[in-house]
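Asks: model the structure of this input:
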Amino acid sequence: MDIRSLACFIAVAEELHFRRAAERVFLSQPAFSARVRALEDEVGVALLERDRRHVALTSAGLAFLEPARAAVRHAAEARSAAQRAARGDTGRLRLGFSVVAFHGALPQMLNEFRGRHPGVALELVEMNSPSQELALAAGEIDLAVLHPPLDTPGLSTQALPGEPLVLALPSAHPLARRRTVKLRDLHGVPLLVAPRSVGPHVYDRLIGAFLQAGVTPHIVQEATPMTTLIGLVAAGAGVGFVAGSVAAAGRAGVAFRPVSPAAPELPVALAWREGRLPPAGQLLLALAKASKAGKRLASS
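Replies: Below is the predicted model of the structure:
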C-alpha cells in the first residue's frame, strides 16, 4: 500500500470528481483511476461508488479516509525528518574539548551553532587531548577540539590558530615586576608542568626552549589541567606555563607574563574519524572554518 495511491484516494474523496482529483496530484486520469482501483483491490473492499455523473464514498471508504490521511501525513513527516537529519539540522553531536579550548571562543561558536541548528542536541565532554583521540577512535565522540600532533591513526584534522603560552607566577614574585621574563632568569625557579603524557610535543618543545637558553628546568610538580596549575601558582608552589586564553580569565594572586625567547605555541585543531563525521559535525566544522569565532577559537 504505497503513499502515492493513498494520496490519490484522499484527493478523489475530497474532490468527489476524478478529473479534478487527477489534476490535483498531477496524474493523467487513466493512471489516476488505475491507482484507485489497485488500492481498492489491495484493501479488498470498494472505497468509492462512482458512475459517469456521480462519485461518493462508501462506508468503507469513509472509515478508510482518516487513517489514510494520517498515513500520508506521517510519511511526509518521516521524509522531512530524514532530510533534516541528512542536512545535519537534527540529531546528536558529541563534542570533546580541552580546558584550553573552552576558555577561548568555543562557547561563542557553540552558541552560534545552537542558534542556527536548534534541532541538534550537543553533548559536550571535557577531557585532555590524548583521551579525546582515544574517544574518537572508539566512536564515543564525533568531533574533538584538541592539540596535535596526534598519535592515533585514522583521524582527520582541521588546524585552528595556535594558542600562545605565557608564564604564570605569584604576584609577589620578583619576576612579576617585569613586563617580559627572560627564560634564563628561571634558572633554579621551581617549575610546574603538565605531564608529558598529556602533550608530549609541547612538553618537549618547552624543555628544549629552556635548554637552548642555557637553563635546566627545575621541575618540582606535574599538574593538569591548567586551571589546577594556576591554583598551585597562587599557592606559591612554583611558576608554570599556561595558555593565553586561560590566563585571560585572571586569578587573584597570580601574574601572567610573556617570556623571551617566546615559549612554544600550543597547537589547536578539530579532529574526527576519517569518513565518520556526521552531518551536524560537518556543519560545525564549516562554521569553525568560516566564522570569526572559529578563527579565534584558540586565540581569544
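Asks: every contact and neighbour count from this point should use C-alpha atoms.
Replies: OK.
Asks: what separates the helix or strand containing F32 from the chain centre, distance-wise?
Replies: Secondary structure from DSSP states H and E places F32 in helix 29-43. Distance, stretch centre to chain centre, for helix 29-43: 48 Å (C-alpha atoms, centre = their mean, to the nearest Å).
Asks: in whatever helix or strand comes next after it, what counts as buried?
Replies: Next in sequence after helix 29-43, counting helices and strands by DSSP H and E, comes strand 48-50. Neighbour-count burial for strand 48-50 flags L48 (criterion: 16 or more other C-alpha atoms under 10 Å).
Asks: what comes into contact with strand 48-50?
Replies: 55-58, 61 (C-alpha atoms under 8 Å, 6 or more residues apart in numbering).
Asks: tell me what whichever helix or strand comes after that strand is packed against?
Replies: Under the assignment DSSP H and E, the closest C-terminal helix or strand after strand 48-50 is strand 55-57. Strand 55-57 sits against strand 48-50, with contacts defined as 3 or more C-alpha pairs under 8 Å, 6 or more residues apart in numbering; DSSP states H and E.
Asks: on that earlier part again, and the contacts of strand 48-50, which are buried?
Replies: By 16+ other C-alpha under 10 Å, the contacts of strand 48-50 give 55-57, 61 as buried.
Asks: next, the structure of the following sequence, for comparison with the previous one:
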Amino acid sequence: MELRHLRYFVAVAEEGSLTVAAERRLHTSQPSLSRQIRDLEYEVGAPLLTRSVHGVELTLAGKAFLDHARLALSQVEAAREAARRAARPEKPAFGLGFLTGQEMDWLPEAMHVLRDQLPTVDVTVTSEYSPALAEALMRGRLDLAFMRRELDATDLVFRTVTKEPLLVVLPSDHRLAAGENVELQAIAGEPFINVSDTAPALHVVIDDYIRKSGLSITNAHQADNLAMAISLVASTRGFALMPRYALNFLPWSVVGRPVKGTPPTIDLVVGYHKANTSPTLGLFLSKLDTLIGRVANRSR
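Replies: Take a look at the predicted model:
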C-alpha cells in the first residue's frame, strides 16, 4: 500500500465519483484510477466502494477506512513540514506597524535601520488605525508601531518621534485657499468635518483646540479615515483639521494650509510592549534618534 493509494481513495470518497476525482482532483485517467482503487481494495482485503447510478458510495469498510486514510495523510504532511523546519529553521519575526499613511514617511528609514538584520529576520508591515495598532502590540502580534499615544494602553511604552502640526484642509478653489495660511475665524461658519472615534487621540486634540479658540464650530460630518475626510471636504465644500502627513494624499481638488498663529500639534510616537525582549526591538530603539534625524533631514 502506497501513499498515492490513500490520496486516490480519499479523493474519490470526497468527490463521490471516479470520473470527477480523476479529472478535477488527480489529473489522471479514469481507468488508471479504477486500477489504483482495485489494488487498494486487494491490499485491504475488503471492498471499499460500490458503484450506483449516483456515482460511487462507501461501503461500511470504506467508511471505516476513510478516517484512518485522512489521518495518515495529515500525519505525513505534518512530518514533511517538521522536516522542512528542521532543515531550514524559521527566521525570527519582527512585526512593524504604522498608522495608515505614516508609512510613506517612516517605512523607508525604518527598513534602513533594519537593513543589516533583513537576511536573518522576517519583517512584516501592518497599516491600521492607532487603537488597532495598540491592541496588536498588547497581544504580541506587533513588536513596534508608529502610532498615537493611546491612553488606555497601560502596558505600552511610548517615545515621541515628532510633533505634527495640524493643517486646515479645504477645497482648492475655496476663497481662502490662495493664502499662505488660514485664520480659523474666517472659516468657522462653514461645514466642519471632524474625525470619528477611530482616531481618539486626534479627536481630543481637535476638540481641545476648537474649545480654546472660543469659536462656534460644530461638526457637520465625522470621518472614519483620512480618505473619507478628504472626500467629504471635496464633496461638501467644508473644511477639516488634519495632521501634516495628510499632504501626501491630497488630490488636486483639495489643499492644505497652515493655521494662522500657533497651530495645534499631535504627537507621533513609537509604541511597544514593556515586556517585549526582542533583540531586534532593542536594536531598533537604539537607532531611533538616527532614524528621526534622517526623516527630518529628508523633509526639509
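Asks: and the TM-score between these chains?
Replies: Once superposed, chain against chain, the TM-score is 0.63 (TM-score structural alignment, normalised by the length of structure 1); 213 aligned residues with a C-alpha RMSD of 2.7 Å.
Asks: now the contacts of strand 48-50 of structure 1 as a markdown table including distance to E40 of structure 1?
Replies: Formatted as a markdown table, the contacts of strand 48-50 of structure 1 follow (distance: C-alpha to C-alpha, whole Å):
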| residue | distance to E40 of structure 1 |
| --- | --- |
| V55 | 15 |
| A56 | 14 |
| L57 | 12 |
| T58 | 11 |
| G61 | 9 |
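Asks: now name the helix or strand holding A121 of structure 1.
Replies: strand 120-126.
Asks: let me fix that, I meant to ask about T160 of structure 2.
Replies: Per DSSP H and E: strand 156-171 holds T160 of structure 2.
Asks: do a quick rundown of the helices in the stretch 151-300 of structure 2.
Replies: 200-213, 226-236, 279-286, 288-298 (DSSP state H, counting those that start in this stretch).
Asks: A240 of structure 2 touches F192, doesn't it?
Replies: Yes: using C-alpha atoms under 8 Å, A240 of structure 2 is in contact with F192, at 5.9 Å.
Asks: specify, as a residue range, where the helix holding F32 of structure 1 falls in structure 2.
Replies: The counterpart of helix 29-43 of structure 1 in structure 2, using TM-score structural alignment, is absent.
Asks: in that helix, what counts as buried?
Replies: Here helix 29-43 of structure 1 shows 32-33, 35-37, 39-40 as buried, counting by 16+ other C-alpha under 10 Å.
Asks: stretch 234-247 of structure 1 too?
Replies: For stretch 234-247 of structure 1, by 16+ other C-alpha under 10 Å, it's 234, 236-247.
Asks: how about stretch 191-201 of structure 2?
Replies: For stretch 191-201 of structure 2, by 16+ other C-alpha under 10 Å, it's 191-195, 199-201.
Asks: helices or strands next to the helix holding F32 of structure 1 in the packing?
Replies: Partner elements for helix 29-43 of structure 1 (3+ C-alpha pairs under 8 Å, 6+ apart): helix 3-15, helix 18-24.
Asks: packing partners for the last one?
Replies: Helix 18-24 of structure 1 sits against helix 3-15, helix 29-43, with contacts defined as 3+ C-alpha pairs under 8 Å, 6+ apart.
Asks: quick one: closest of those to K295 of structure 1.
Replies: Among the helices and strands packed on helix 18-24 of structure 1, helix 3-15 comes nearest to K295 of structure 1, with 47.2 Å by C-alpha to C-alpha.
Asks: deepest of the helices of the stretch 151-300 of structure 2, which one?
Replies: Burial of those is given as mean neighbour count (mean count of other C-alpha atoms under 10 Å); helix 226-236 ranks first at a mean of 18.
Asks: any residues touching it, and which ones?
Replies: Outside helix 226-236 of structure 2, the residues that touch it by C-alpha under 8 Å, 6+ apart are 169-171, 191, 193-195, 221-223, 238-240, 246, 250, 253-254.
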